[in-house]
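**Student:** Prediction below, plus the sequence it came from.
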Amino acid sequence: MTLTSTLVPVILCGGSGTRMWPLSRETYPKQFLALAGEHTMLQDTALRLHGLPASAGLSATPIVVCNVEHRFLAASQLAAVGVHNPAIVLEPTGRNTAPALTLAALQASANGTDPLLLAMPADHVVTDRPALHAAVLQAQAVAERGAMVTFGIVADRPETGYGYIQRGAAQAQGGYSITSFAEKPDAATASAYIEAGDYLWNSGLFMVRASVWLRAIAACRPDILQACEAAMQHAVRDLDFVRPNANAFAACPSDSIDYAVMERLPQRPDLCIPACVLPLQAGWSDLGAWDALWDVLPHDADNNATVGDAVLHDCRDSLFLSSHRTLAGVGLNNIVVIETADAVLIADKNQTQSVKHIVAQLKTQGRELTHTHRKVHRPWGWYDSIDGGERFQVKRIVVHPGASLSQQMHHHRAEHWVVVKGTAQVTNGDKTFLLGENESTYIPLGHIHRLANPGKVPLEIIEVQSGSYLGEDDIVRFEDTYGRVPTAL
């Protein structure tokens, strides 16, 4: 069959990744981390379809649906791998995958076209691209005929961390009918599924024509469609972002693609939208917990996986990930050790799904460890709070070439800046001047100031703050390149 429709990747970039704590935090969740290679998971997802034949009609501009707080991360990471001018739709608040796909379908069809949409979560791993491409081409042929297609992973073991799809009869248009969906099972039920032979892991990958999805969501969950349409009708453009109206979207119920539509289609033959599943064997993992990362990483002779600086003796079947310090392990079996600048996780490898309970405890205690890293990324670069005490804080600040912080003022703190690399353009009160390496300046309390990097290499400074209050919300912003809210540095 000749494929005629444009194929638009829809990258679903929501989620907080609590089971991958402490590396994953609310402000920097796992889809923005490079866990299984040189690229981040978002970048890998965006590059995953490169190499499809021209007949697939792959669009060069994907649609990305992400949380508004992650917009600059998403844009900068995509630009870094050559994905320019994507349509980045910003969810004012997370509402699960069905509203996210609805926003994407409305965005994709806004210009009067009706493309095929391939919805891909941004936090999955696929190691066999040719196998994925073959499955995508097969799914296109089925979706062209008006079906909604999901991809079921051929299960090779009982797995309690995944949902399952029970496939039915083979379909003339390709793939299989869907008998049922099942939530994450216990160990005995998972083993029974594998023995039955007709269960697949639920991948969360979907292909459907934009108009077909909108027709399906209108019939199955009209409340979701109504809220999303209202939000997109009043959406505004902000730099490279599409901002659905926050008040309208707040009325949208939260639901998944499976619950909202896929499970209901067999009960709605009047819609004439077949729901089918295509088996996929492409080295897939959703990296839902640390044991899943151990599965996909290379292993040494003792079946250990290591990332970063780790020295081991008599350790087996374990994962060691170091971000800053040397990890030394002796006589350890089947454990996970994850080190970051401000937290260390040690867990039985069979219990990594329970890390979310640690995150819940930390939230109950009001700990910032669940929200942000010590190193905080901003659209202009990043800063790392390297020391602090009563009335002082020390930060290492790196500013990208050509970037600048907002023009701002503080009521409760003064700042000392020392340039250690590059050239700084400093606005301090009514003066603007350049500082080179090993030069410094003092920003008195209450002075309007700005830091910019006019050079072609990253600017690095050491900032010493002193004062009665050092919180990030002590900012009066006068001008900002990035259109951020006043309380964000």
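**Tutor:** Yep, it's here.

**Student:** drop to CA atoms for contacts and neighbour counts, all remaining ones
**Tutor:** Will do.

**Student:** what's the helix or strand for the closest residue to R71 other than its chain neighbours?
**Tutor:** Distances taken as CA to CA, 6 or more residues apart in numbering place L90 nearest to R71, at 7.1 Å, with adjacent residues excluded. Secondary structure from DSSP states H and E places L90 in strand 87-91.

**Student:** Tell me the helices and strands packed up against that strand.
**Tutor:** Secondary-structure packing of strand 87-91 (3 or more CA pairs under 8 Å, 6 or more residues apart in numbering; DSSP states H and E): strand 63-67, helix 71-80, helix 97-108, strand 241-243.

**Student:** So which of those is nearest R378?
**Tutor:** helix 71-80 (7.5 Å; CA to CA).

**Student:** and that closest one, what does it pack onto?
**Tutor:** Secondary-structure packing of helix 71-80 (3+ CA pairs under 8 Å, 6+ apart): helix 41-47, strand 87-91, strand 375-378.

**Student:** Throw those into a markdown table and include distance to E339 and mean neighbour count, thanks.
**Tutor:** Shown next, in a markdown table, are these (distance: least, CA to CA, whole Å; neighbours: other CA atoms under 10 Å):
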| stretch | distance to E339 | mean neighbour count |
| --- | --- | --- |
| helix 41-47 | 20 | 23 |
| strand 87-91 | 31 | 25 |
| strand 375-378 | 14 | 16 |
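
**Student:** rewinding a little: need the residues that contact the strand holding L90.
**Tutor:** 61-68, 71, 75, 100, 103-104, 240-244 (CA atoms under 8 Å, 6 or more residues apart in numbering).

**Student:** and of the helices and strands packed on strand 87-91, who's closest to Q361?
**Tutor:** Using CA to CA, those put strand 63-67 closest to Q361, at 23.8 Å.

**Student:** picking up where we left off before, out of the helices and strands packed on helix 71-80, which comes closest to I178?
**Tutor:** Closest among those, once you apply CA to CA, is helix 41-47, at 26.2 Å.

**Student:** Put this next to the first one:
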Amino acid sequence: MSQSAILIKPIILCGGSGTRLWPLSRAGFPKQFLVLSGKNSLFQQALERTNNIASDDIACGNALIVTNEQHRFLVLDQLREITGINAKILLEPEGRNTAPALTLAALEASKEGGDPILVVTPADQIIKQQQSFADAMQRAIQIAFKGEIAILGIKASSPETGFGYIRKKVGEGSLSESDVVEFVEKPDLETAKSYIASGEFSWNAGIFVIRASVWLKAIGSFRPDILSSTRAAFENSKIDHQFIRPDEGLFKKIPNESIDYAVMENCRDSIFKIKMISLDAGWSDLGSWNTVWQAGLKDSNDNVTHGDVLIDQANENLIHASHRLVSVVGVSGLVIVETADAVMVTDRQNSQDVKNIVNQLLSKNREEHELHRKVSRPWGWYDTIDVGDRFKVKRIQVNPGASLSLQKHSKRAEHWVVVKGSAEVTCGDKTITLKENESTFIPLGEMHRLSNPSDQTLEIIEVQSGNYLGEDDIVRMSDGYGRSNKDD
């Protein structure tokens, strides 16, 4: 790397709930954290993909990840699983769309007086041809270095109605870099067909490159209200370990707006020039189970499978088994997804409508829209393995050196049995150590804590008993993870 190398900062926009991929994707564990293609999650792939852009004349700085408060420990856990990548995490108290998210990142990236080039990408996409992506991004970085905006336009292979489109200047069809004429929102089918036939339109993947100063100038020109309110929340941020927390009250006053609506669609006939780089690299946003099937590795009968699956006389199906054997006989064109607490079956062509099931779950106040049976926590995880009248049974794993919060419950008592490792248990004013096959009882209302002081994994079985067993029956006296009583 030369001393004059261009400094870039990957900006990973890690929001969204991915309701169309229920029951794998849920509000508490959305699709960007799922492994749907390859060995890593979509979020991890986005990080690695942008970090691999670096070359002799391009230096990659620490990434900035903008995510929801609810998903902070998922981000942290998945960051730990990949090596060689350093990142800061900007936490949104609630989603305000992509324009405020990028503005937060630009303010953080430039706060020490520099003006790095921001390589902006959503966290929930796949791109199969990594070198083609790197080549396109390196061209985009050179454009952004000159002060223009560079956006990737995905080769449109079908008349999709769920994507936005980018229209390039007529007569530049043979060039990999084109002037952008306009951005078009999601069209109806006939309009989308005309776009494909014209050859002037590409899909808008939301991947673009821009100097931090150019973004701040553009958002200040077109939406000064977003810039001023985001700046106020950012300037009153608090640093909490690995997290940057904008002021919650000020953040909630920021207008909810996308990057495209706030800036991109307003750049025409302005001082802000946009160039489109064409990309044909096996891109997919995995926006439905049908697109997951399209991107998947198919067998001789065009079935895509995951897990313990048996198939007979079946074609063009997507079958995802998470916890048990799924067998399929004599069907075609279906999506079948099995998890520990839900089974979903749909025709592939109607898979966009899975979101309607999520809406029903919401209207009925059912937990299956929010969490899996197995729930990640900063200290490990728990798996609710049985629930009945006045009892709940959990399998709990605590990571080496980790502790749950010092807490108490007003409506339930708990029985703990150690099945693996060694536990340090605080109950009232006493602290004891439990080995495998030893147990203890936590009375209702008693202050308690479960800790794993060893370098080995701790696993216990917890049996709760009481007249209310919801996760919100908790009062935290002390917590090492910055959680409040409202966090389960």
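**Tutor:** Yep, it's here. The structure displayed is predicted, hence computed values, not measured ones.

**Student:** Of the helices and strands packed on helix 71-80 of the first structure, which is nearest T340 of the first structure?
**Tutor:** The closest of those to T340 of the first structure is strand 375-378. By CA to CA, the value is 10.1 Å.

**Student:** And the closest one against the second structure, how far off on average?
**Tutor:** For strand 375-378 of the first structure, the mean deviation from the second structure after alignment is 1.1 Å (mean CA distance after the TM-score superposition for the first structure).

**Student:** Packing partners of that strand?
**Tutor:** helix 71-80, strand 381-389.

**Student:** returning to what we had before: present the helices and strands packed on strand 87-91 of the first structure as a markdown table; the columns should include distance to Q425 of the first structure and mean neighbour count.
**Tutor:** Shown next, in a markdown table, are these (distance: least, CA to CA, whole Å; neighbours: other CA under 10 Å):
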| stretch | distance to Q425 of the first structure | mean neighbour count |
| --- | --- | --- |
| strand 63-67 | 32 | 26 |
| helix 71-80 | 23 | 18 |
| helix 97-108 | 40 | 24 |
| strand 241-243 | 28 | 19 |
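
**Student:** how about the ones you listed in CSV, adding distance to G197 of the first structure?
**Tutor:** CSV is the format used below for these (distance: least, CA to CA, whole Å):
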stretch, distance to G197 of the first structure
strand 63-67, 35
helix 71-80, 39
helix 97-108, 28
strand 241-243, 44
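
**Student:** for the ones you listed, which one sits closest to R325 of the first structure?
**Tutor:** Between R325 of the first structure and those, the shortest gap by CA to CA is with helix 71-80, which sits at 25.5 Å.

**Student:** And the helices in the stretch 51-200 of the first structure?
**Tutor:** Using DSSP state H, counting those that start in this stretch, the helices of the stretch 51-200 of the first structure run over 71-80, 97-108, 129-143, 187-196.

**Student:** quick one: the last one aligns where in the second structure?
**Tutor:** Residues 189-198 of the second structure are matched to helix 187-196 of the first structure when aligned by TM-score structural alignment.

**Student:** What separation do you get for the residue nearest to R71 of the first structure and S468 of the first structure?
**Tutor:** Distance of L90 of the first structure to S468 of the first structure, given as CA to CA, to the nearest Å: 36 Å.

**Student:** residues contacting the nearest residue to S158 of the second structure once chain neighbours are set aside?
**Tutor:** Once flanking residues are discounted, S158 of the second structure sits nearest to I196: 7.0 Å by CA to CA, 6+ apart. By CA under 8 Å, 6+ apart, the contact set of I196 of the second structure is 156-159.

**Student:** if we go to 10 Å?
**Tutor:** 155-160, 202-203 (CA atoms under 10 Å, 6 or more residues apart in numbering).

**Student:** ok now stretch 422-430 of the second structure, how far from the chain's centre?
**Tutor:** Here the centre of stretch 422-430 of the second structure is set off from its chain's centre by 36 Å, with CA atoms, centre = their mean, to the nearest Å.

**Student:** what sits up against that stretch?
**Tutor:** Contacts of stretch 422-430 of the second structure (CA under 10 Å, 6+ apart): 398, 400, 403, 406-408, 416-417, 431-436, 438-443, 445-460.

**Student:** hmm, 8 Å instead?
**Tutor:** Stretch 422-430 of the second structure has contacts (CA under 8 Å, 6+ apart) with 431-436, 442, 446-454, 458.

**Student:** Among these, the buried ones, what's the ChimeraX command?
**Tutor:** Selecting just the buried residues from these in ChimeraX takes one command, with 16 or more other CA atoms under 10 Å as the test:
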select :434,442,446,447,448,449,450,451,452,453,458
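
**Student:** out of the contacts of stretch 422-430 of the second structure, which are inside helices?
**Tutor:** Nothing among the contacts of stretch 422-430 of the second structure maps onto helices, per DSSP state H.

**Student:** Which ones among the contacts of stretch 422-430 of the second structure map onto strands?
**Tutor:** For these, the ones inside strands are 431-434, 442, 448-451, 458, with DSSP state E as the criterion.

**Student:** nearest to M344 of the second structure, of those?
**Tutor:** L458 (33.3 Å).

**Student:** Contacts only, for that closest one.
**Tutor:** The contact partners of L458 of the second structure, by CA under 8 Å, 6+ apart, come to 397-400, 418-423, 452.

**Student:** From the residues you listed, which land in strands?
**Tutor:** Going by DSSP E, the strands hold 397-398, 418-420, 423 from these.
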